[in-house]
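Peer 1: Give me coordinates for this.
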Amino acid sequence: MRGDLIRVLSTIEEKANELKLDGYEPDVVLLGKKAYEFIREQLNEEFGDEEEVFELSGLKIRVVEELEGDAVVADSKNLGLGPGGAKRFKVVL
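Peer 2: As a prediction, the model looks like this:
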């Protein structure tokens, strides 16, 4: 479903741009297990592979099971140093 894949990639880029405007340098996408599987399925369907996904929109992927169907675009150097540095969004409803 190309539309779902485009929606997710657009949201990742939008959140990364928001972080850049706030002075951060986003470098990672934290994905819940459900969100990762959804994105992987969409990419494999689109490109006909059965590959793992390690990067989206130039950002490294890390799977964090506790996020479930959500994702977080983050500046890994600023996580935990106070407010900001990350933007969360829903991937799978």
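
Peer 1: going forward, measure contacts and count neighbours with C-alpha atoms only.
Peer 2: OK.

Peer 1: so residue 54 makes contact with residue 40?
Peer 2: No: using C-alpha atoms under 8 Å, residue 54 makes no contact with residue 40, being 9.7 Å away.

Peer 1: which one of the two has more residues nearby?
Peer 2: Set side by side, residue 54 and residue 40 show unequal neighbour counts under other C-alpha atoms under 10 Å, the larger going to residue 40 at 19 against 13.

Peer 1: Second chain to compare with the first, below:
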Amino acid sequence: MPTKEEVLEIIERAAQELREEGLTPDILLAGQEFMKHASGAVDGLGLSVYVVKELEFDAVIADSRYLGQMRKASKRISIEPLLVEEDVWEEIEKL
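Peer 2: Model prediction:
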């Protein structure tokens, strides 16, 4: 299971990429599974957080002023690769 620090790092990296584009990320749309792993980690980020069940293990961080107007106004992130990596390491340990 990904740690809250890993999830926070993914969110912060995506937010930084948006800031480098001149945007101000202020909203996080997150799937229920994403929030299970991120609970508590997103509280101190100053983002408005909305759970969208269809996103499952993914989340979208965005500048709400331009969401839907500009393609680069948001970044989609996922914790699924972290879960797959964990499964791989568990399989390796079994060998």
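
Peer 1: can you map out the strands along structure 2?
Peer 2: Assigned strands in structure 2, in chain order: 27-30, 48-51, 58-62, 74-78 (criterion: DSSP state E).

Peer 1: As TSV, the ones you listed with mean neighbour count and distance to residue 17 of structure 2 would be great.
Peer 2: Compiled in TSV, those are given as follows (neighbours: other C-alpha atoms under 10 Å; distance: least, C-alpha to C-alpha, whole Å):
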stretch	mean neighbour count	distance to residue 17 of structure 2
strand 27-30	24	14
strand 48-51	16	18
strand 58-62	23	10
strand 74-78	19	8
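
Peer 1: Out of the ones you listed, which is closest to residue 1 of structure 2?
Peer 2: With C-alpha to C-alpha, the closest approach to residue 1 of structure 2 among the strands of structure 2 belongs to strand 74-78: 13.2 Å.
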